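[1] Just a sequence and a predicted model for now, questions to come.
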Amino acid sequence: MPNIKSAIKRVKTSEKRRLINAAKKSALRTAIKTVDTAIEDKNAESAKAALSDAIKKLDKAASKGLIHKNAASRKKSRLTKKVNAL
C-alpha cells in the first residue's frame, strides 16, 4: 500500500474505474452474444433489435476508450453481415 496521499487516492480511483470498466465490458460481450444467439435461432426480428443494442454499446465503449474504435467497427460490421444474411 502506498504512503503518499496522491498515490493512495490513485489506487482507490484505479480500482473503481477497473470495476466499472469490467462491468461495461461484460455487458458489451453479453449484448454481442445475444445477437449471435438470435442469429443461431434464425429469429430475424429479435436479431435486429439485439443488433441495434449491441451497436449502441460498441459505439459507447469505443468513445470511452474501453475498446479500440477499429475493433468496435470490425465487430459491428461482422454482426451486421450476419444479421443481413438471415
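    Done, it's in. Numbering: from 1, shown residues only.
[2] From now on I want contacts and neighbour counts done on CA atoms only, so please keep to that.
    Noted.
[3] got the contact list for the residue most central in space within the chain?
    Central residue of the chain (C-alpha atoms, centre = their mean): residue 28, 2.7 Å from the mean position. Residue 28 makes contact with 54, 57-58, according to C-alpha atoms under 8 Å, 6 or more residues apart in numbering.
[4] take the one below as the second:
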Amino acid sequence: MANIKSAKKRILTAERNRLQNKAYKSAIKTFSKRFQAAVENYKTNPSPEQLGIVHQEIAASYSKIDKAVKKGVFHRNTGARKKAGLAHILKLASAS
C-alpha cells in the first residue's frame, strides 16, 4: 500500500480508469457479437432489410471502436485491426 498521498490518489484513479476501460471493452465485444448475429441472419435470409440491419450494426461497432481509440482504451492499430476484421466478415457475407 502506498504511503504518499499522491500515490494513494493515483491508485484510486487507476482503479477507476481500469473499470471504465473494462466496461468499454465489454461494450465493444457486445456490439461485435450483435454485428456477427446480424450477418448470420443475413446469410440465412438474404434480403435488403437484413442487409440494412447489418450495415447499421457495423456502423455502430465502428463508432464504438473509434471512440475507444480516441479515449485511449485501445491503441489505434488495435482499433484498425478490429475494424478490418469486421469488414472482412461483411465482405465474406456479401460475396456468398
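    Yes, it's here. Small disclaimer: the values here were computed from a predicted structure and weren't measured.
[5] re the thing from before, and the residue nearest to the centre of structure 1, what element?
    helix 5-40 (DSSP states H and E).
[6] how close does that helix sit to structure 2?
    In the superposition with structure 2, the average deviation recorded for helix 5-40 of structure 1 is 0.7 Å (mean C-alpha distance after the TM-score superposition for structure 1).
[7] buried stuff in that helix?
    Neighbour counts using 16 or more other C-alpha atoms under 10 Å place 21, 24-25, 28, 31-32, 34-36, 38-39 of helix 5-40 of structure 1 among the buried residues.
[8] Check stretch 74-94 of structure 2 too.
    In stretch 74-94 of structure 2, counting by 16+ other C-alpha under 10 Å, buried: 74, 79-80, 82-83, 86, 90.
[9] Which residue is the nearest non-sequential neighbour of the equivalent of residue 62 of structure 2 over in structure 1?
    Matched by TM-score structural alignment, residue 62 of structure 2 corresponds to residue 55 in structure 1. Among residues not flanking residue 55 of structure 1 along the chain, residue 76 sits closest, at 6.1 Å (C-alpha to C-alpha, 6 or more residues apart in numbering).
[10] That neighbour maps to what in structure 2?
    Match for residue 76 of structure 1 (TM-score structural alignment): residue 83.
[11] Measure how far whichever strand or helix holds that match is from the centre of its chain, please.
    Using DSSP H and E, residue 83 of structure 2 sits in helix 76-95. Here helix 76-95 of structure 2 is found 11 Å from its chain centre; the criterion is C-alpha atoms, centre = their mean, to the nearest Å.
[12] Residues touching that helix, excluding its own?
    Contacts of helix 76-95 of structure 2 (C-alpha under 8 Å, 6+ apart): 32, 36, 39, 42-43, 58, 62, 65-66, 68-69.
[13] make it 6 Å
    65, 69 (C-alpha atoms under 6 Å, 6 or more residues apart in numbering).
[14] What's the separation between the residue nearest to residue 55 of structure 1 and residue 37 of structure 1?
    16 Å (C-alpha to C-alpha, to the nearest Å).
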